[in-house]
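K.L.:
Here you go, sequence then predicted model.
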Amino acid sequence: MSVLPYPPAPELGWYEDDPQFDTTPQAHNDDSQQNLHDNHIEDWDSTVLSSSFTAKNPQIAYVLHNDVTGQDIVIKTSTLLGRKPSLDVPQGAQSARIDDPTRTISRNHAAISIDANGSLWIEDYGSLNGTYILHDGQETQVLKDSPVEITVPTSIRLGDLFFELTQQSD
């Protein structure tokens, strides 16, 4: 049986809706990088942190600490957590990259949010290895699209990494 090669791609202009390119030289525009971002196509597969969980002026800061990596993440506002979290978060929120030697944390794994009343919430963002709250020796799974209110101090498991969430001391 012989293998047939793929046919060549059609040349530009073959179809009516093909873009037309001007081949005359153009002067370099310093705003060209900005124009690239103005015409970007939204990433429909990205995670968006809800602005309703964004406290405008939180009074308290928290620290999410991992003993294995020694990483401390300061949480002063609603925070998207992940191995490589999206930078596209609502105004007033932040994203924080988690050092993950276990490779069990998703790119956009979970979010810790501070609501307008100052209450803390955690929500899983459809992670593969789950988000859990540990309380009195019991592990409770946090489900996608079901934020759970948390009290501090508490232990949280993201994938295979355990974190202690405490109030930051002044």
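P.N.:
On my side now, so go ahead.
K.L.:
Please count neighbours and contacts with C-alpha atoms only from this point.
P.N.:
Fine.
K.L.:
Any chance you could list what contacts the longest strand along the chain?
P.N.:
If you go by DSSP state E, the chain has its longest strand at strand 161-167. Identification of contacts with strand 161-167 by C-alpha atoms under 8 Å, 6 or more residues apart in numbering yields 60-68, 100, 102, 104, 152-157.
K.L.:
Now do that strand: distance to the chain's middle.
P.N.:
19 Å (C-alpha atoms, centre = their mean, to the nearest Å).
K.L.:
repeat for stretch 78-85
P.N.:
4 Å.
K.L.:
can you give me the end-to-end distance of it?
P.N.:
Stretch 78-85 has an end-to-end distance of 13 Å (criterion: C-alpha to C-alpha, to the nearest Å).
K.L.:
Could you do stretch 105-123 as well?
P.N.:
One end of stretch 105-123 sits 14 Å from the other (C-alpha to C-alpha).
K.L.:
Could you check how many residues crowd around Q168?
P.N.:
Per other C-alpha atoms under 10 Å, the neighbour tally for Q168 reads 13.
K.L.:
go on, R157?
P.N.:
By other C-alpha under 10 Å, the residues close to R157 number 21.
K.L.:
let's bring in a second model and compare:
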Amino acid sequence: MSALPYPPPPELGWYDEDATVMPQQTAETQPAANAQPVASAGTTTAANPPTTAEIAQTTAQPTTASQDDDDIDWEGTVLSTAFTASAPKQEYELYNEQTGQRIIVDTGVLLGRKPSQDLPQGVKAVKLDDPTRTISRNHAAISFDKDGLLWIEDYDSLNGTYIIRDNTETKVEHERMRLQAPCTIRIGDQFFTFEQR
């Protein structure tokens, strides 16, 4: 089996950067010592320096199409906000008055009686004290989105996850729900106050 032929390198001028690279002059490419510079239309030689009017005309000329295209391409490129902005740094606290347990929520957190440790980067597992044995192994999760908004999700726990605000209890089920502090979160039979620090 013969080796695959590789294409030849691109010719000079293929890339935009090539225009700014001056080729090295060798003995073959250097002009002869007695050769006179040849002036073409619109150019000057050392014997005829450019006038102020010619300099102004040269600098006032419009840019080439390739330079315009580069500017258009760059201006038209919009990076995703996931690359250009990260979620605001915020810190919240879950506090269970009955057990005295305090949990800092400053990143995604999986809550449970014995939560899984096999988690994506940036998510932490927190073991909840469970004196009433009503908390599931992987019970619920709190997460931030890229805009810094908080969400809570129940993982099909046996005794449910609830958000309590203004004496109204809302069950978190089937899909994640928006979470806003301050409120109370009931996980199983354990009540946690949830506040921003």
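P.N.:
The structure has been received and is ready for your questions. These numbers were taken from a predicted model, which means no experiment stands behind them.
K.L.:
Drop the TM-score for these two in here.
P.N.:
Scored against TM-score structural alignment, normalised by the length of structure 1, the superposed chains reach a TM-score of 0.64; 114 aligned residues with a C-alpha RMSD of 1.7 Å.
K.L.:
List the residues that contact whichever residue in structure 2 pairs up with R97 of structure 1.
P.N.:
Counting by TM-score structural alignment, R97 of structure 1 lines up with K127 in structure 2. Shown in contact with K127 of structure 2 (C-alpha under 8 Å, 6+ apart): L111, G112, R113, K114, P115.
K.L.:
what do you get if the cut-off is 6 Å, keeping everything else the same?
P.N.:
Neighbour list for K127 of structure 2: G112, R113, K114 [criterion: C-alpha atoms under 6 Å, 6 or more residues apart in numbering].
K.L.:
How much space separates G130 of structure 1 from R83 of structure 1?
P.N.:
13 Å.
K.L.:
Neighbour count for those two, which is higher?
P.N.:
Neighbours were counted for G130 of structure 1 and for R83 using other C-alpha under 10 Å; G130 has more, 21 against 18.
K.L.:
The more buried one corresponds to which position in structure 2?
P.N.:
Aligned partner of G130 of structure 1 by TM-score structural alignment: G160.
K.L.:
how much space between its match and G112 of structure 2?
P.N.:
Applying C-alpha to C-alpha to G160 of structure 2 and G112 of structure 2 gives a distance of 12 Å.
K.L.:
what span of structure 1 lines up against the top helix by length along structure 2?
P.N.:
When structure 2 is parsed with DSSP state H, its longest helix is helix 65-76. Helix 65-76 of structure 2 lines up with nothing in structure 1 when matched by TM-score structural alignment.
K.L.:
packing partners for that helix?
P.N.:
The criterion is 3 or more C-alpha pairs under 6 Å, 6 or more residues apart in numbering; DSSP states H and E, and there are no helices or strands that helix 65-76 of structure 2 contacts.
K.L.:
tell me which residues of the very next helix or strand once past that helix are tucked away?
P.N.:
Next helix or strand after helix 65-76 of structure 2 toward the C-terminus (DSSP states H and E): helix 81-84. Within helix 81-84 of structure 2, no residue qualifies as buried by neighbour count (16 or more other C-alpha atoms under 10 Å).
K.L.:
Stretch 154-167 of structure 2 too?
P.N.:
Of all the residues in stretch 154-167 of structure 2, those buried under the rule 16+ other C-alpha under 10 Å are D154, Y155, S157, G160, T161, Y162, I163, I164.
K.L.:
With stretch 65-76 of structure 1 instead?
P.N.:
H65, N66, D72, I73, V74, I75, K76.
K.L.:
residues in structure 2 aligned with it?
P.N.:
Counting by TM-score structural alignment, stretch 65-76 of structure 1 falls onto residues 95-106 of structure 2.
K.L.:
Repeat that for stretch 153-161 of structure 1.
P.N.:
Using TM-score structural alignment, stretch 153-161 of structure 1 pairs with 182-190 in structure 2.
K.L.:
Report how far apart the opening and closing residues of the matching stretch are.
P.N.:
17 Å.
K.L.:
mind checking how far it is from the chain centre?
P.N.:
Distance, stretch centre to chain centre, for stretch 182-190 of structure 2: 33 Å (C-alpha atoms, centre = their mean).
K.L.:
likewise stretch 126-142 of structure 1?
P.N.:
Worked out by C-alpha atoms, centre = their mean, stretch 126-142 of structure 1 lies 19 Å from the chain centre.
K.L.:
end-to-end on that stretch?
P.N.:
End to end - C-alpha to C-alpha - stretch 126-142 of structure 1 spans 10 Å.
K.L.:
Could you do stretch 70-89 of structure 2 as well?
P.N.:
Across stretch 70-89 of structure 2, first to last residue, C-alpha to C-alpha, it's 36 Å.
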